[in-house]
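Visitor: I'll drop the sequence and a predicted model, then ask my questions.
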Amino acid sequence: MRDTIDLNWQSSEYEWIELVRQLLLELARACLGDLPKLPMHVAQQARPMAETAGRLLDEARSRGIAEAQWKHYPELAWTHDARKLFLELAQVYLSDLPKLPDNASIRALDLAERAQTLLENPMDSASESSSSDSSQENPTPSQTAETTPSHGENLENASPSKLMSLLKGRLEQQRSRSSNPDAPEWQQLLNLLDVAQGLYRNLKE
């Protein structure tokens, strides 16, 4: 478990997660276009990214974290899933008849969202994932404060990033109260908002 074996990840590993997240968003945007395609930049990075992911997983094994335990380590579970997608993309790049993997856009968006969670909560995701169900049903005051503007906050002067974060929080609250919270439209809506946030970050850079 996480409290017995430390992954010992440094800032460089999280910088790599950010690079992967940007590639995933680029892939998702390309897949959602009128003519879904594999961006050349993503294709060229697929093999190196998969190799880095493999190295991180091998290091975890050497520290005594078996594959069966990776589900307890969000970083490792995410790395495993990202490596699988990048290996598939590498095969597409080398294929004579390239075809994007099934549900590439959905998988890319899901991985990008999970990457953002890891970046916002480095080395602290296991405890959050273990209590996610209860926290969604009974949000704490601090969680509510994160998604609810204070009385003194002027939304007219709030940045687009702040507004999108608030919108995402409100949508997640509405989803938890919905009579059909598992409807795929909820996740699609949140995924599209993640893409919008990623696009805005790119414009700011």
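Guide: Thanks, I have it.
Visitor: use CA for all of it now, contacts and neighbours both
Guide: OK.
Visitor: ok, and what's touching the helix or strand where residue 196 lies?
Guide: Element membership for residue 196, per DSSP states H and E: helix 184-204. Residues from elsewhere that reach helix 184-204, judged by C-alpha atoms under 8 Å, 6 or more residues apart in numbering: 22, 25, 28-29, 109-110, 113, 161, 164, 168, 171, 175.
Visitor: so how far is it off the chain centroid?
Guide: Relative to its chain's centre, helix 184-204 lies at 11 Å (C-alpha atoms, centre = their mean, to the nearest Å).
Visitor: what's the longest helix in the protein?
Guide: helix 40-62 (DSSP state H).
Visitor: list the buried ones in it?
Guide: 42-43, 46-47, 49-50, 53-54, 56-57, 60 (16 or more other C-alpha atoms under 10 Å).
Visitor: One more: stretch 118-132?
Guide: Result for stretch 118-132 [16+ other C-alpha under 10 Å]: buried residues 118-119, 122-126.
Visitor: Compute the first-to-last residue distance for it.
Guide: End-to-end distance of stretch 118-132 (C-alpha to C-alpha, to the nearest Å): 14 Å.
Visitor: That stretch: how far from the chain's middle?
Guide: 12 Å.
Visitor: swap in stretch 63-81?
Guide: On the basis of C-alpha atoms, centre = their mean, the separation between the geometric centre of stretch 63-81 and that of its chain is 16 Å.
Visitor: structure B:
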Amino acid sequence: MTELNSPSSDRRWIEQVNDLLIQVARASLADIPTLPTAVSTSALPLARQAQAIQDQVATSPAAGANWRGTQQDWLEQVRQFLLELSRIALSDRPKLPENIAHRALSLAETAQDIQEALENGDEGSDGPGESHDRKGATDVNTRFDQLREQLKAEWGNSTEAGNPGWQQVLTLLDVAQTQYNDLRQK
């Protein structure tokens, strides 16, 4: 059994969570939003591991060295989100909440910030704060670009490729990116 809260197990867990969150966001943005099949098998074990990390952080200051401030808040948000995904996946008629893609992407963004902080040896930082301020705009713009490419690929594969809604979605994404960049500069 791997030791919880060792930097390598934390990184592995964060990477697995990030991958699942990205899969959830992509699948929920598809023409017919669904949950990826991986959710039913991996969400609950990841949520249990999050609980185990929280328990160790609460009982051992040494174990909690990698988890401080906003990182602990993120850990609880991820645990709750994973439990919600498990309930949805196990229900008879899974119905996705409207904001699931936004929530998944937001949590995935924080996961990437935490991964970067761990890789840079900044384990004691308060999470996404400082590194996010420096690289945040670039990271978000990269995600906008990735989402744009994903949408274009789905548009090209869609049976409704002539539907003007596709162009509207891409235009809205451009507007959102411009608005975001304007807000970052203020």
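Guide: Sure thing, it's come through. It should be emphasised that the depicted structure is a prediction, and the values quoted were computed from it without experimental measurement.
Visitor: How alike are these chains, TM-score-wise?
Guide: Superposed pair, TM-score by TM-score structural alignment, normalised by the length of structure 2: 0.62. Supporting alignment: 139 aligned residues with a C-alpha RMSD of 3.3 Å.
Visitor: returning to what we had before: would you convert the buried residues of helix 40-62 of structure 1 into CSV that also reports distance to residue 201 of structure 1?
Guide: Formatted as CSV, the buried residues of helix 40-62 of structure 1 follow (distance: C-alpha to C-alpha, whole Å):
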residue, distance to residue 201 of structure 1
42, 18
43, 22
46, 22
47, 26
49, 22
50, 25
53, 25
54, 28
56, 27
57, 29
60, 32
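Visitor: Tell me the one of those nearest residue 78 of structure 1?
Guide: residue 53 (9.5 Å; C-alpha to C-alpha).
Visitor: Correct me if wrong: that closest one contacts residue 81.
Guide: No: using C-alpha atoms under 8 Å, residue 53 of structure 1 is not in contact with residue 81; the gap is 9.4 Å.
Visitor: what sits against the corresponding residue of structure 1 for residue 7 of structure 2?
Guide: Structural alignment places residue 7 of structure 2 opposite residue 10 in structure 1 (criterion: TM-score structural alignment). Applying C-alpha under 8 Å, 6+ apart, we find residue 10 of structure 1 in contact with no residue.
Visitor: Count the residues that sit near residue 30 of structure 1.
Guide: 17 (other C-alpha atoms under 10 Å).
Visitor: OK, contacts around it?
Guide: By C-alpha under 8 Å, 6+ apart, the neighbours of residue 30 of structure 1 are 36-39.
Visitor: most neighbours, which of these?
Guide: That'd be residue 38 among the contacts of residue 30 of structure 1, by other C-alpha under 10 Å, with 22 neighbours.
Visitor: Tell me the secondary structure at the aligned partner of it in structure 2.
Guide: The alignment partner of residue 38 of structure 1 in structure 2, by TM-score structural alignment, is residue 35. Three-state assignment for residue 35 of structure 2 (DSSP: H, G, I helix; E, B strand; the rest coil): coil.
Visitor: just checking, residue 35 of structure 2 touches residue 28?
Guide: Yes: at 6.6 Å, residue 35 of structure 2 counts as touching residue 28 under the criterion of C-alpha under 8 Å.
Visitor: Overlap of the contact sets of those two?
Guide: residue 96.
Visitor: since we're on residue 31 of structure 1, how many residues are nearby?
Guide: 20.
Visitor: Also the one 4 residues further on?
Guide: Applying the criterion other C-alpha under 10 Å, we find 8 residues in the vicinity of residue 35 of structure 1.
Visitor: Using just helix, strand and coil, how would you label it?
Guide: coil.
Visitor: same thing with residue 123 of structure 2?
Guide: Residue 123 of structure 2 - assigned by three-state DSSP - is coil.
Visitor: I figured it hits residue 117, correct?
Guide: Yes: with contact defined as C-alpha under 8 Å, residue 123 of structure 2 counts as touching residue 117 (6.0 Å).
Visitor: Just the strands from structure 1, written as ranges.
Guide: Along structure 1, counting by DSSP state E, no stretch forms strands.
Visitor: Relative to residue 153 of structure 2, how far out is residue 167 of structure 2?
Guide: 13 Å.
Visitor: Those two - which one has more neighbours?
Guide: Under the criterion of other C-alpha under 10 Å, the comparison of residue 167 of structure 2 against residue 153 puts residue 167 first, with 15 against 11.
Visitor: quick one: contacts of the one helix or strand that one maps to?
Guide: Residue 167 of structure 2 is part of helix 165-185 when elements are defined by DSSP H and E. With C-alpha under 8 Å, 6+ apart as the test, helix 165-185 of structure 2 has contacts from 137, 141, 144, 148, 151, 155.
Visitor: Buried ones from those, can you make that a ChimeraX selection?
Guide: Remark: buried members of the contacts of helix 165-185 of structure 2, expressed as a ChimeraX selection using 16+ other C-alpha under 10 Å:
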select :144,148,151,155
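Visitor: Distance of the residue mapped onto residue 70 of structure 2 from structure 1 relative to residue 203 of structure 1?
Guide: Correspondence of residue 70 of structure 2 to structure 1, assessed by TM-score structural alignment: residue 74. To residue 203 of structure 1, residue 74 of structure 1 is 29 Å away according to C-alpha to C-alpha.
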